[in-house]
Every structure is written in structure tokens, then in C-alpha cells.
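Enquirer: fold the following.
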Amino acid sequence: MKELTIVFTDAEWESLADLADAYGVPAAEFVRTAVRAHEAAEAARVRAAGEAYAAAHADLLRRLGE
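Expert: Below is the predicted model of the structure:
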């Protein structure tokens, strides 16, 4: 397991601590969950862009594959 140190302003830390408390989890777990959600959303966005590009250029891609 790797470790990362993140510096928060007092206001950011208070907000994070409040959110984590509301979800009943430690702040570190709340941050890990948020990072995983962001990674999943970014992967979905990139996948959708790739699929749209492939659909828009399907004929060219087919010809290049011949």
C-alpha cells in the first residue's frame, strides 16, 4: 500500500471532516472513495469519447483495417 500526504486549508479540512462524519467513515476512506469515483467517471468519459470517435469514423477505421 502506498501513502500520500495532502495538505488542506482549515476550511477544506473542516468540510472534509464534516462530510466523512456524515457518512460515518474516516476522512481517509471518504477521500479514497471520492478518488475512485472520480477515476470511474473519467474512465467512462474517455470511453464514451473513444466510442463516439470510432462510430463517427467507422468507415475509415474499417478501411484502415483491410
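
Enquirer: every contact and neighbour count from this point should use C-alpha atoms.
Expert: Will do.

Enquirer: could you report the neighbour count for Ala27?
Expert: A count of nearby residues for Ala27, using other Cα atoms under 10 Å, gives 17.

Enquirer: run this one through as well so I can compare:
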Amino acid sequence: MSDLLLPLDPALRQSLDDLADALGRTPEEVVLEALRGYLRQEGGRVRVVAERLARDHADLLRRLGERRGGPGT
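Expert: Alright, predicted model coming up:
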């Protein structure tokens, strides 16, 4: 496991501490859960865009693949 140092302004830290206290969790647990959710959400968005780009440019990608596998590679 690797640690990460996050500089938080006092107001943000107080909000985090208050939320963690209300949830009966540590601030680290709250941040870790939030980060996992964010990465899951953004990963899904990136996947949707990549799939759309692959669909929209499937012919070009196919032709590029053929060129790489052809003579001279």
C-alpha cells in the first residue's frame, strides 16, 4: 500500500472531519470511499468515450491494422 499526502484547507478539513464523525468513520475511510467512487465514475465515462470513438472510426482503425500487419512491418 502507498500513502498519499493531500493538503487540505482548514474549512475542507473541518467538513471532512464532521462528515466522518457523523458517519462513525475515519476521515481516511471517507476519502478512500469517495476516491474509489470517483475513479469508478470517471473510468466509466472514459470507457464510453473510447467505445464511441472506436465505433465512429472503426473503418480507419481496421485499415490502420491492415497496414501494420502487411508487407514491410
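
Enquirer: drop the TM-score for these two in here.
Expert: Once superposed, chain against chain, the TM-score is 0.80 (TM-score structural alignment, normalised by the length of structure 1); 66 aligned residues with a Cα RMSD of 1.5 Å.

Enquirer: next up, the contacts around Asp18 of structure 1.
Expert: Residues counted as contacts of Asp18 of structure 1 (Cα atoms under 8 Å, 6 or more residues apart in numbering): none.

Enquirer: what strand or helix carries it?
Expert: helix 10-23 (DSSP states H and E).

Enquirer: before we move on, what SS does Leu8 of structure 2 have?
Expert: Following DSSP: H, G, I helix; E, B strand; the rest coil, Leu8 of structure 2 is assigned to coil.

Enquirer: what about it, distance to Leu61 of structure 2?
Expert: Remark: distance between Leu8 of structure 2 and Leu61 of structure 2 (Cα to Cα, to the nearest Å) = 44 Å.

Enquirer: of the two, which one has the most company?
Expert: For Leu8 of structure 2 and Leu61, the more surrounded residue by other Cα under 10 Å is Leu61, and the numbers stand at 13 against 10.

Enquirer: alignment lookup: the more buried one to structure 1.
Expert: By TM-score structural alignment, Leu61 of structure 2 lines up with Leu61 in structure 1.

Enquirer: mean deviation, the helix or strand harbouring that match versus structure 2?
Expert: Assigned by DSSP H and E, Leu61 of structure 1 belongs to helix 58-65. Compared with structure 2 after the fit, helix 58-65 of structure 1 shows a mean deviation of 2.6 Å (mean Cα distance after the TM-score superposition for structure 1).
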